[in-house]
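>>> Take a look and give me a structure for this.
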Amino acid sequence: MSSTRESSSFWSNVTVKTKTMASLSVVAVCLLCCAAVASQGCDQFAAVGGNFNVPLGYQLKPTDTLKWKLNGNIIFYKRSVRLVVGKNADINDDGSLKLTNLKLDQAGLYTFEVFDQNGRPQTTRNTNLCVLDPVKKPEVKATCQDENVIFHCVSGAQPADAELEWLQDGEEAKGNRRSFETRAEETKGAQFVCKVSNKVSSESSEPVVHICAKTGYPDGINIWILTGARVGFIVVLTVLVSVCFVRVEKKMTMGLKADGEELPMQRIDTEQHSHHPNFSSLQPHHLQS
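Down below sits the predicted model:
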């Protein structure tokens, strides 16, 4: 009989322990699920390196006790006028929690608890704070391509949640693509700005005006300029050919004189003078007999 009772007691203990472990497992799973849900939903956003006040939303009395927790750990505890954990500089006059020079590891679930002078709970509230990297200032580059212009937003490494948009003369345009192409003539003189933003910050590039549109004279005058250029080219070419021809002829003339040959025109001139009536009288006197 005793062995039967011991065996029954043993299995009873095993059953109780099994049920207890199962209950603990269920509780743990529930807590994990709650934590996952809490981590996904952000009540407030703040930027890395910035400051943020976690709101209290309750009118404190001088005799109240205030506790602030981060992810369940007490980071500030003040009982009436006696400070237990933290520093007086950690909170503002209204009891809100003061966070300065924020870091990524300061994100999480902030909880405050308020008790009266008798230790009775007055109020409590949770605030899930998400700390994000701020965006960086972008730059716009314009590239001319035929009759079009390509705008490109150079933003470098940005946070994963960063969003991009284009502004044309201060108004939203062209969607959220990093680059876009448009007609140069249609956007001549327009100012384009690339804007990058997320939940905690926003940065805009300097405005850029492209110089890809047709410049110079109005349409129609270009034809006359082109025609004039062609005529001028022909005139210059004609002058150059004429100058070259004259120089070549001059060189040939000088070459014949150097060889002692008389040019045809010179011989004709000599013959004309020899038949002239006064030609003999013009001869030197020492030639007469």
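
>>> contacts and neighbour counts: CA atoms only from here.
Will do.

>>> What is the neighbour count of L70?
19 (other CA atoms under 10 Å).

>>> Quick check: closest non-adjacent residue to it.
Nearest non-adjacent residue to L70, counting by CA to CA, 6 or more residues apart in numbering: Y110, 4.7 Å away.

>>> my guess is the one you found meets N73, correct?
No. Counting by CA atoms under 8 Å, N73 is not a contact partner of Y110; they are 9.3 Å apart.

>>> So between these two, which is more surrounded?
Neighbours were counted for Y110 and for N73 using other CA under 10 Å; Y110 has more, 22 against 10.

>>> What strand or helix carries the more buried one?
strand 108-115 (DSSP states H and E).

>>> try I150
Applying DSSP H and E, one finds I150 within strand 148-154.

>>> just checking, next helix/strand downstream of that strand?
Scanning onward from strand 148-154 (DSSP H and E), the first element met is strand 163-168.

>>> now the angle from that next one to strand 148-154?
Counting by axes from the mean of the first three to the mean of the last three CA atoms, to 10 degrees, strand 163-168 lies at 140 degrees to strand 148-154.

>>> List the buried residues of the helix or strand following strand 163-168.
Counting by DSSP H and E, the next helix or strand C-terminal to strand 163-168 is strand 171-173. Neighbour counts over strand 171-173 (16 or more other CA atoms under 10 Å) mark no residue as buried.

>>> residues in contact with strand 171-173?
For strand 171-173, the external contacting residues (CA atoms under 8 Å, 6 or more residues apart in numbering) are 165-167.

>>> just to revisit the earlier point, helices or strands up against the strand holding Y110?
strand 65-70, strand 121-132 (3 or more CA pairs under 8 Å, 6 or more residues apart in numbering; DSSP states H and E).

>>> Let's compare: structure for the following, please.
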Amino acid sequence: MSCQYYLLFLFLCGFAALSETCGKNELEGTSCIIKLTTSNKEKPPEIKWVHDTRGHVLRWKGGKIREISEGVSMEEDGSLRFSSVSLNDTGKYTFNTFTADGTEIRRGEVEIKVYEKAPKPAVKFSCTKDGNATLTCDIGKREDLTLSWYKDKDKIIQNEKKTQVSLSSTEVQENKPYSCEAHNPVSSNKSDSVTVSCFGKLFGFDFWVMVAILGGGGALLLLLICVLIICACRSCRQRVKRQQDEEEFRLADLTPGHNGTSRSKQTARGQPAPPVPQEDSMPCSPTPETPPRGQTQPKAQIRARPPPPPQDEDEDDPPPLPQPRIKQHRTKRNPEPYRPME
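Down below sits the predicted model:
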């Protein structure tokens, strides 16, 4: 028995929900019934339901439905039932009842307005240079909603169409949470609370964003300065080495008692010094223009010294330079006395 009572209770609840009368304001997607009011309890022979913009919605005559729109049906007493109302169902509905010969018995009019469910708004704020703030309640493009503003839990503005509220600098400094509520006659929704703070802004941007930008720029500038300093130091070092090499070459040439063979084997850079060619000394012999008397010996031929062998850069010490050949004086033969030819 308990199970039967439970099923009967569910049936009655479902029937009550289906038989809910449409009010002036309805939420989109709900089911409701527009009642047909008649003077007697009997069902009239002909019933017409007409929408002010869509025309005929339902026509019943002779015990049959002659015309019906999608999404509606007729109850046993002639009432108009909506399975799920939509925004297109908004408007005025007129019903007419007639006798069998077409005489009008009764006429009535019912108006309903269907609303969408209120969305959840979002609160955004922007700060000005003088420390004031502007709160904005974002509800999209909905125009059928009214707004109410809350400071902490106290309502400060209600039933307004404007989506923005201005706060003074003193109100901003209180660090109170603000929220907004969007509502229409059939639904409402409230946003999350937002604490307004304009002290974290720098040049109109978030404080930490500006810190990151300035930090990155400073690091890049410091890196550029370091690169320039390193390049300048290397250039100065190369210039000093070049000057040392030139000074070493100059001192080696000006030092008395030193010739090309006694020069440094390596330069300041660690590279072998190039050999200096030596000038050949002339033999201490009479010039060919003025030969000594009584001598017919031909003049000695002077041989040029061969060029030094090429230096190998890979060797640590260059080969020794060749020394000039020391000529020994030979014992001259006694020349025969000059005899004139007869």
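
>>> Send over the TM-score of the superposed chains.
For this chain pair, the superposition-based TM-score is 0.44 by TM-score structural alignment, normalised by the length of the first structure; 170 aligned residues with a CA RMSD of 4.1 Å.

>>> circling back: who wins for neighbours among the contacts of strand 171-173 of the first structure?
When neighbours are taken as other CA under 10 Å, the top entry among these is W166 (25 neighbours).

>>> if we can go back for a sec, quick check: which of the helices and strands packed on strand 108-115 of the first structure is buried the most?
Mean neighbour count (mean count of other CA atoms under 10 Å) peaks for strand 65-70 among those, with a mean of 21.

>>> helices and strands around that one, which ones?
Packing contacts for strand 65-70 of the first structure, counted by 3+ CA pairs under 8 Å, 6+ apart, involve strand 73-79, strand 108-115.

>>> got JSON lines for those, with distance to S39 of the first structure too?
Below are these laid out as JSON lines (distance: least, CA to CA, whole Å):
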{"stretch": "strand 73-79", "distance to S39 of the first structure": "16"}
{"stretch": "strand 108-115", "distance to S39 of the first structure": "7"}
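
>>> So which of these is the most surrounded?
strand 108-115 (a mean of 20).

>>> Identify the residues contacting that one?
Applying CA under 8 Å, 6+ apart, the contact partners of strand 108-115 of the first structure are 38-39, 54, 56, 64-72, 121-130.

>>> The residue lying closest to L83 of the first structure once chain neighbours are set aside and C33 of the first structure, how far apart?
Leaving aside its sequence neighbours, L83 of the first structure sits nearest to Y77 (CA to CA, 6+ apart; 6.4 Å). Using CA to CA, to the nearest Å, Y77 of the first structure is found at 29 Å from C33 of the first structure.

>>> Also R125 of the first structure?
R125 of the first structure is 19 Å from C33 of the first structure, where distance means CA to CA.

>>> Check K78 of the first structure too.
Taking CA to CA as the measure, K78 of the first structure falls 32 Å from C33 of the first structure.

>>> Please, which helix or strand holds K195 of the first structure?
K195 of the first structure belongs to strand 192-197 when elements are defined using DSSP H and E.

>>> Which secondary structure elements does that strand sit against?
When contacts are defined as 3+ CA pairs under 8 Å, 6+ apart, strand 192-197 of the first structure packs onto strand 139-145, strand 163-168, strand 202-204.

>>> Buried ones in the longest one, by neighbour count?
Of the residues in strand 139-145 of the first structure, those buried by neighbour count under the rule 16+ other CA under 10 Å are 139-140, 142, 144.

>>> Need the residues you listed in TSV (columns: distance to S12 of the first structure).
Output for the buried residues of strand 139-145 of the first structure, formatted as TSV (distance: CA to CA, whole Å):
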residue	distance to S12 of the first structure
E139	73
V140	75
A142	80
C144	85
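
>>> circling back: and the helices and strands packed on strand 108-115 of the first structure as a markdown table, adding distance to K98 of the first structure?
Listed next are those as a markdown table, based on distance: least, CA to CA, whole Å:
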| stretch | distance to K98 of the first structure |
| --- | --- |
| strand 65-70 | 11 |
| strand 121-132 | 13 |
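
>>> L226 of the first structure is nearest to which of those strands?
Among those, the nearest to L226 of the first structure by CA to CA is strand 121-132 (60.3 Å).

>>> Counting by contacts, list what the closest one packs against.
By 3+ CA pairs under 8 Å, 6+ apart, strand 121-132 of the first structure packs against strand 44-47, strand 108-115.

>>> could I get those strands as a markdown table with distance to V16 of the first structure?
Formatted as a markdown table, those follow (distance: least, CA to CA, whole Å):
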| stretch | distance to V16 of the first structure |
| --- | --- |
| strand 44-47 | 44 |
| strand 108-115 | 35 |
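
>>> Show me the one of the ones you listed that comes nearest N222 of the first structure.
strand 44-47 (56.4 Å).

>>> buried sites along whatever helix or strand comes next after that closest one?
Along the chain past strand 44-47 of the first structure, the next helix or strand (assigned with DSSP H and E) turns out to be strand 52-54. In terms of neighbour count (16+ other CA under 10 Å), strand 52-54 of the first structure has its buried residues at 52, 54.

>>> So which elements touch strand 52-54 of the first structure?
Using 3+ CA pairs under 8 Å, 6+ apart, strand 52-54 of the first structure sits against strand 97-99.

>>> Between the helices and strands packed on strand 121-132 of the first structure, which one is closest to S3 of the first structure.
Of all these, it is strand 108-115 that lies closest to S3 of the first structure, at 54.3 Å by CA to CA.
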